[in-house]
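Trainee: Have a look at this fold, sequence not included:
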């Protein structure tokens, strides 16, 4: 099987790693095999839209470099967590938290989605800049064959057990990938309410950010 080709802009960022970048005043190191937060506009758009909310506790799922966690903490979220299954990303995020001491403490956890997060910790806001589609061959920046529909559905199924009633999930998508991988479609399959916060055409693709409201039972 021929490996799925990497988008040229993505490959350009990978070839530069490790490198340093400043985004919105946050000083970040992007280590080798860590997803670049400065690829396109998705991460910065998510950071901006996350400012609409006033959570007590927020989670940057699939945190990569930790940019979104740092952005939420700097915006004033009292308690911020970051989680990633990719060891290189966890190490990178921890490094970047230490490199921005003025932002404040962030708890960075190695976890397969919610699996290794404390069960008694519930989040009011979760941002997840997930792999938009499945990869082929060896994982790149921790993005493997479970990208797209598979990881999106697993995240959305698990989320209600780890969030507060009324919690918000923010997820992104680009129609470079097939529509069945879009979080809004998967969320609607599960009966969740979905609102499109952003739809913009750039990079020769339609790009979206969705607000998803999971159904949280009163009794676990």
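Mentor: All right, it came through fine. The shown structure was predicted, so the numbers you read here are calculated from the model rather than taken from an experiment. Numbers count the residues shown, from 1 in each chain.

Trainee: use CA for all of it now, contacts and neighbours both
Mentor: Will do.

Trainee: What is the longest helix of the chain by residue count?
Mentor: helix 87-99 (DSSP state H).

Trainee: Please, which helix or strand holds residue 118?
Mentor: Under DSSP states H and E, no helix or strand contains residue 118.

Trainee: any idea how far it lies from residue 162?
Mentor: 9 Å (C-alpha to C-alpha, to the nearest Å).

Trainee: of the two, who's got more company?
Mentor: Legend: neighbour count by other C-alpha atoms under 10 Å for residue 118 and residue 162, higher for residue 162 (21 against 9).

Trainee: Against which helices or strands is the longest strand anywhere in the chain packed?
Mentor: When the chain is parsed with DSSP state E, its longest strand is strand 163-174. For strand 163-174, the helices and strands in contact under the criterion 3 or more C-alpha pairs under 8 Å, 6 or more residues apart in numbering; DSSP states H and E are helix 42-50, strand 123-128, helix 183-189, strand 205-213.

Trainee: Next SSE downstream of the first one?
Mentor: Beyond helix 42-50 on the C-terminal side, the first helix or strand identified by DSSP H and E is strand 57-61.

Trainee: now swap in the second one and tell me
Mentor: Where DSSP H and E defines the elements, the next helix or strand beyond strand 123-128 is helix 149-158.

Trainee: A further structure is provided below for comparison with the first:
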């Protein structure tokens, strides 16, 4: 959709006045996405009102892919691209990959775009499941609705080679400190990690060994401060661990691996 320099400048001024830091870039994305002048005006109004840019556009750029993101669905963060890179390094062609708590399905999509895999995903939120099904359709991804492992078909038990779970890890008392775009427009269930931020992580780790193959990997994103505790939780359930970080992205990933021949610790029932 083409606009005049004057119209574009007016858009930028409105976005900048509403404290959009990258006003010119956002205006360009809106113009590139909108179909007509009326849609441009509507999108600018919604962005100025505080709606996340990705919800205004209807998509987020993640690992070079345009990922559909509907209102009420967690917006994939650029720092999480590091988790994908770490997972791709150990994902063989034909691997069974599970994106647990998938949101838009961005992690699964990025893995499938880089490897030929058997792709599965699950999320508790109906809006996220609908969104993920659209995003993963081109890779024939199967998306299930339910609470963590309880959503999955039993035949996946013990078959997963790579488990990605970008669990919420913000401590409950710190949600009020998040930017309004996240705090007001994303479901709190996708942000709230409980008192210490690790409540959902503990549930995922407790069930992971039942679903992973021997040599299978679990990848989660944590804060730098939480990572050692998350690794200790994994080791308590019989997983060997590795912590990696990317300073440029401000990202920290914890990997837990099932060591073949090593007895897995019993956890709570999956799901």
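Mentor: Looks like it arrived, so ask away. Everything numeric in this text was worked out from a predicted model, so none of it was measured.

Trainee: tm score of chain vs chain?
Mentor: For this chain pair, the superposition-based TM-score is 0.76 by TM-score structural alignment, normalised by the length of structure 1; 199 aligned residues with a C-alpha RMSD of 3.0 Å.

Trainee: what's the matching range in structure 2 for the longest strand of structure 1?
Mentor: Aligned by TM-score structural alignment, strand 163-174 of structure 1 falls on residues 212-223 of structure 2.

Trainee: Please identify the buried residues of the matching stretch?
Mentor: Buried residues in stretch 212-223 of structure 2, counted by 16 or more other C-alpha atoms under 10 Å: 212-214, 216-223.

Trainee: do stretch 180-189 of structure 1 as well
Mentor: 181-187.

Trainee: Under the alignment, what does residue 57 of structure 1 map to in structure 2?
Mentor: Under TM-score structural alignment, residue 57 of structure 1 pairs with residue 96 in structure 2.

Trainee: Might one say that that match is in contact with residue 118?
Mentor: Yes - using C-alpha atoms under 8 Å, residue 96 of structure 2 is in contact with residue 118, at 4.8 Å.

Trainee: So those two - more neighbours on which side?
Mentor: residue 96 (21 against 18).

Trainee: who's in contact with that one?
Mentor: Applying C-alpha atoms under 8 Å, 6 or more residues apart in numbering, we find residue 96 of structure 2 in contact with 117-120, 159-162.

Trainee: Report the two of those separated the most.
Mentor: Within the contacts of residue 96 of structure 2, 117 and 159 form the most distant pair, 12.7 Å apart (C-alpha to C-alpha).

Trainee: thinking residue 81 of structure 2 is in contact with residue 61, fair?
Mentor: No - with contacts counted by C-alpha under 8 Å, residue 81 of structure 2 stays clear of residue 61, the gap being 10.5 Å.

Trainee: of the two, who's got more company?
Mentor: Neighbours were counted for residue 81 of structure 2 and for residue 61 using other C-alpha under 10 Å; residue 81 has more, 19 against 16.

Trainee: Relative to residue 246 of structure 2, how far out is that one?
Mentor: In this view, residue 81 of structure 2 and residue 246 of structure 2 are 10 Å apart by C-alpha to C-alpha.

Trainee: Give me the spatial nearest neighbour of residue 96 of structure 1, chain neighbours excluded.
Mentor: Using C-alpha to C-alpha, 6 or more residues apart in numbering and skipping residues adjacent in sequence, the residue nearest residue 96 of structure 1 is residue 28, 5.6 Å away.

Trainee: Please report how far that neighbour lies from residue 43 of structure 1.
Mentor: From residue 28 of structure 1 over to residue 43 of structure 1 the distance is 13 Å, taken as C-alpha to C-alpha.

Trainee: Now do the shared contacts for these two.
Mentor: Residues touching both residue 28 of structure 1 and residue 43 (C-alpha under 8 Å, 6+ apart): residue 67.

Trainee: how about residue 142 of structure 2, what's its match in structure 1?
Mentor: For residue 142 of structure 2, the aligned residue in structure 1 is residue 107 (criterion: TM-score structural alignment).
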